[in-house]
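S.K.: Mind looking at a prediction? Sequence and model below.
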Amino acid sequence: MSAPEEPMIVYRRRRNTELALIVVAALFGVGGFGITMVNMHGGLPSNLLTVAGGWLALCLIAHIVVRIRIPWADPVILPCALALNGLGLAMIFRLDQDPPSSHLAFGQLIWTALGVALFVAVLIWMHDYRSLQRFPYVLFLAGLILLLLPLVPGLSSGANAANGSQIWVNIFGFSFQPSEIAKIALTLAFASYLADHRDLLQGAGRTILGARMSRGRDLLPILVMWVACVAVIVFENDLGTALLFFGLFVMMLYVATDQVRWVAIGVVLFVGAGLLAYKLVDHVRVRFDAWLHPFNDVGQNGQIISAQYGIAWGGLFGRGWGLGRPSLVPLAQSDFIASSIAEELGLTGLMAVIIIYAYIVARGLRAALTTRDDFGKLLACGLSFTFALQVFAIIGGVTRLLPLTGLTTPFLSQGGSSLVANWVIVAIIMQISHSGRRPLAPSSQSSPIVDEAPTTIPGRVA
């Protein structure tokens, strides 16, 4: 008798589970909109059904495309993204109610529709994410150009001049943040390069005092990224973007090689760059002083001080939608939207938001585990890490756990560049998840990793 075949494990599609979660997620934003109107204006808005129907329709369009194009994708990622996006829309609408009204919520809704449209376009156009692996050096060059684009004379926008950072460009009257697009291009380039060179990075080089030292040619990419990040810190005054990109590259090096030395090299280089910037760049020094001693200069640090008072006033359970004063914090709709949520929904609400982010990161890492190719694993890890590091840096800055950075809070903050880029990232992660979870061809001998409540098809004994 021949040996029995190994059982083949098949994932469930769980699209109905995703649909149920999407309905619940849609209620977050609609509920925030309705409760705000009740608390601030004494009754439900006349257009509540129209707003609820439009938002639910947008959510269902995304779900239907997922159901058709990537039916084996993770069922939790899309509802989490929609829940965060809805909460962000509701909070921006609530901030619009305080005078002077800026009417930012409608513009954010337009950007949301564009982001979902790009999410749909990526799923329809990208039949196989591995096609993105063919152009590592082109993507790397494009990412660096985008990262340094605000330094080009005539393109830089004055949108953030008051805050000291130079991270926006203005083309034909349209302002956007090129670093948001650069993080996608550079993550693709890193994943492709490391998938092709991981063996050299792991084994090549001389051994000195028991430690293997990499060759100069292998260290060149990390040195190029270090120089680019130093340029961002010094010339763009943007510590957060430098931290995001350099941290992303070092993390992907560690995942690709499983060698702690890359983390040590990265930490030493970034700390050195930070100390150099602290000595030479006034803006970086002001951010560190505001972190350590905010009350030494109330006029300069009024933003972070107001945010701390708002969070404290919100307490554990918050003032309630529309019952706080979050608009007293400058840029409450963008850089400090986390403090707005903490004031009106309390620390409990802020922790719930962080947990939703954690679900997205965890499910992205699960997609990296289930996919079968190195490029997909590195890409899913890198894109998931961008969410984790970005949320950690911005919420840590708002709560004074870290120095304040100029990063946006994904899906929550007002701004089109970040929102659109994050929807593209979600589409790529879900495409990778679909590739890892779908049933293998009958000729394949490998099996995917066990998922929640899988269906097992037993092998036959000849």
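M.R.: Arrived safely. Residues are numbered from 1 along each chain as shown.

S.K.: rest of the way, CA atoms for contacts and neighbours
M.R.: Fine.

S.K.: Spatially nearest residue to Leu147 (excluding sequence neighbours)?
M.R.: In this structure, Leu147 finds its nearest non-sequential neighbour in Ser179, 5.1 Å apart by C-alpha to C-alpha, 6 or more residues apart in numbering.

S.K.: could you list every residue that touches that neighbour?
M.R.: Leu146, Leu147, Ile167, Thr241 (C-alpha atoms under 8 Å, 6 or more residues apart in numbering).

S.K.: then this one, side by side with the first:
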Amino acid sequence: MATVLPVYPRTRRGAELVLVLLALAISTGAWAVVGLTADGALPPNMLVHAGVLGGLAVGLHLVLRWRAKYADPVLLPVATLLNGLGLVMIHRLDGATSGAAQAPRQFVWSALGVLAAAAVLVLVRDHRVLRRYTFTAMVAGLVLLLLPLLPGLGRTINGARIWVGIGPLSFQPGELAKIVLAVFFAGYLVVHRDALSLTGPKLLFLRLPRARDLGPILLAWLASVGVLVLQRDLGTSLLFFGLFVAVLYVATERVSWIVLGLGLFAAGALFAASAFSHVQQRVDIWLHPFDPDNTDRSYQLVQGLYGMANGGLTGTGLDRGRPDIVPFANSDFIYSSFGEELGLVGLFAVLLLYAVLVQRGLRSAIGVRDGFGKLLAAGLSFSVALQVFVVVGGVTRVIPLTGLTMPFLAAGGSSLVSNWIVVALLLRVSDLARRPAEEVRNGPEAGDTGVTQVVRLG
């Protein structure tokens, strides 16, 4: 009798290493172009830049070989390239401004972000363990959102009270809150999705959910409005509510929840635009940026638009434009900085990288076998997609400015660290999604007691 041996899929770690080296080559080449354009010689710190970023990326690649050999081979190279391009642009802007250099600090935060990602991969051997901490994640998320409101600890910067300061250091707890809230949403909805999927009254061609099941979305809406009112933070409010609605739709597959979410968002936006002066100003700047009465308030947006127009199709070239004219060109408006020097082609290339990152995350959500992992990966992927849309939409005047930062590209430690953690969680989910069925470990989803067992068939 013939023996049928199991066929194991390729781990693709070799392909991942090649892509990581390609990402390092692109970012190092861009760093060299900046030096050649500015001084006519290779920058003296180019090898240090390549060595630090390369060591971090290859080190995380080795952690994946050790702890998650079946993880998606594209996520790490894309994140590395985005991080590297962000460092290049921040370094280029440092040379055009007289303030303190931000690139060395961003290097430190990059190292901390990659180390945090490595720690997540080592400590979280199975993403299903996180389901045990569903309500702990809810409490942690609320605490993180409320931290900036504490007297003596919270800081108001540029009109928004979203920062926490400890001595000379400051960070945005909302960036970490989106991760733990994604864990809470996934854990909560995987249990209650059957009740939320039940149909209720019919309105025109839309079957609405039952009235008793509207509580979760109303609570999420009220919480997002609370963030908007208390912290004057339009971006985090939009991200928080959008994340919940996206995960709710994935859990129930009901279009009615999307319609209700959009309706509540529209109601909240109209209320905020009429009740809060800072929201009114942003809407006015969005609608009338070139109005003489808005010259001072809309200066940042207008200069960013002029810069992208100056870049045209192919851009002025690295270090040949003037993106430094735009306030906060290395953080809030780093996308317009790329638009001026890399042109429309460069902007589409950057957006394509984000599209690949989100697509691979959603592919992991489709492939993983447990409901919690599907919702977690989908929620984290949607959070990146929504953040990119909000930032790009604000810079290009599709929607009002919100104050969020571009993932991986923009200067900012809390954003960089949190997005590397997001990538680590997506890698962990993708490892289980791509792992052969006979090697899938029983975990909390299977009702075990915490002991890891390997099931082999045949």
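M.R.: Cool, got the structure. Just so it is clear, the structure is predicted and the values come from calculations on it, not from any experiment.

S.K.: coming back round to it: point me to the helix or strand that includes the aligned residue in structure 2 for the residue nearest to Leu147 of structure 1.
M.R.: Mapped onto structure 2 by TM-score structural alignment, Ser179 of structure 1 lines up with Gly174. Per DSSP states H and E: Gly174 of structure 2 is located in helix 173-197.

S.K.: Next, the buried residues of that helix.
M.R.: 173-190, 193, 196-197 (16 or more other C-alpha atoms under 10 Å).

S.K.: now swap in stretch 351-369 of structure 1 and tell me
M.R.: Neighbour-count burial for stretch 351-369 of structure 1 [16+ other C-alpha under 10 Å]: 353-354, 356-369.

S.K.: next one: that stretch to chain centre, how far?
M.R.: 11 Å (C-alpha atoms, centre = their mean, to the nearest Å).

S.K.: What span of structure 2 is that stretch aligned with?
M.R.: Taking TM-score structural alignment, stretch 351-369 of structure 1 hits residues 348-366 over in structure 2.

S.K.: The matching stretch vs structure 1, average offset?
M.R.: Averaged over the aligned pairs, stretch 348-366 of structure 2 sits 0.4 Å from structure 1 after superposition, using mean C-alpha distance after the TM-score superposition for structure 1.

S.K.: if I look at the aligned partner of Ala57 of structure 1 in structure 2, how far off is Leu62 of structure 2?
M.R.: The equivalent of Ala57 of structure 1 in structure 2 is Gly55 (alignment by TM-score structural alignment). Note on Gly55 of structure 2: its distance to Leu62 of structure 2, by C-alpha to C-alpha, to the nearest Å, is 10 Å.

S.K.: Show me which of these two is the more surrounded one.
M.R.: Leu62 (16 against 13; other C-alpha atoms under 10 Å).

S.K.: Work out for me the element the counterpart of Gly304 of structure 2 in structure 1 sits within.
M.R.: When structure 1 is aligned by TM-score structural alignment, Gly304 of structure 2 is paired with Ala307. When elements are assigned from DSSP H and E, Ala307 of structure 1 belongs to helix 302-314.

S.K.: elements contacting that helix?
M.R.: Applying 3 or more C-alpha pairs under 8 Å, 6 or more residues apart in numbering; DSSP states H and E, we find helix 302-314 of structure 1 packed against helix 337-370, helix 374-398.

S.K.: Tell me what angle that helix forms with helix 337-370.
M.R.: Orientation check (axes from the mean of the first three to the mean of the last three C-alpha atoms, to 10 degrees): helix 302-314 of structure 1 against helix 337-370 gives 90 degrees.

S.K.: Next, the buried residues of helix 302-314 of structure 1.
M.R.: Buried, per 16+ other C-alpha under 10 Å, within helix 302-314 of structure 1: Gly302, Gln303, Ile304, Ile305, Ser306, Ala307, Gln308, Gly310, Ile311, Ala312, Trp313, Gly314.

S.K.: Could I get the residues you listed in TSV, plus columns for distance to Gly324 of structure 1?
M.R.: Listed next are the buried residues of helix 302-314 of structure 1 as TSV, based on distance: C-alpha to C-alpha, whole Å:
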residue	distance to Gly324 of structure 1
Gly302	18
Gln303	17
Ile304	17
Ile305	16
Ser306	13
Ala307	12
Gln308	14
Gly310	8
Ile311	10
Ala312	11
Trp313	8
Gly314	8
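
S.K.: ok, of the residues you listed, which one's closest to Cys229 of structure 1?
M.R.: Nearest to Cys229 of structure 1 out of these is Ile304 (C-alpha to C-alpha; 25.2 Å).

S.K.: do you know how far the closest one is from Asn85 of structure 1?
M.R.: From Ile304 of structure 1 to Asn85 of structure 1 the distance is 24 Å (C-alpha to C-alpha).

S.K.: For the residue nearest to the spatial centre of structure 2, which residues are in contact?
M.R.: The C-alpha lying nearest the average C-alpha coordinate of structure 2 belongs to Val384 (C-alpha atoms, centre = their mean; 3.4 Å). Taking C-alpha under 8 Å, 6+ apart as the criterion, Val384 of structure 2 is in contact with Val358, Pro407.

S.K.: In structure 1, what sits opposite it in the alignment?
M.R.: Using TM-score structural alignment, the partner of Val384 of structure 2 in structure 1 is Phe387.

S.K.: From the rest of the structure, what touches the helix or strand encompassing Val267 of structure 1?
M.R.: Using DSSP H and E, Val267 of structure 1 falls within helix 260-280. Helix 260-280 of structure 1 has contacts (C-alpha under 8 Å, 6+ apart) with 226, 230, 233-234, 243, 246-247, 250-251, 253-254, 284-285.

S.K.: mind checking the end-to-end distance for stretch 153-167 of structure 1?
M.R.: First residue to last in stretch 153-167 of structure 1 (C-alpha to C-alpha) measures 13 Å.

S.K.: That stretch: which residues count as buried?
M.R.: Buried residues in stretch 153-167 of structure 1, counted by 16+ other C-alpha under 10 Å: Ser156, Ser157, Gly158, Ala159, Gly164, Ser165, Gln166, Ile167.

S.K.: Centre of the chain to it, how far?
M.R.: 23 Å.

S.K.: next one: stretch 341-350 of structure 1
M.R.: Remark: stretch 341-350 of structure 1 is offset 21 Å from the chain centroid, using C-alpha atoms, centre = their mean.

S.K.: Just the residues contacting it, thanks.
M.R.: Contacting residues not belonging to stretch 341-350 of structure 1 are listed as 91, 310-326, 338 [C-alpha under 8 Å, 6+ apart].

S.K.: Over to stretch 27-35 of structure 2?
M.R.: Contact partners of stretch 27-35 of structure 2, identified using C-alpha under 8 Å, 6+ apart, comprise 41-43, 46, 49-50, 81, 84-85, 88, 92, 318-319.
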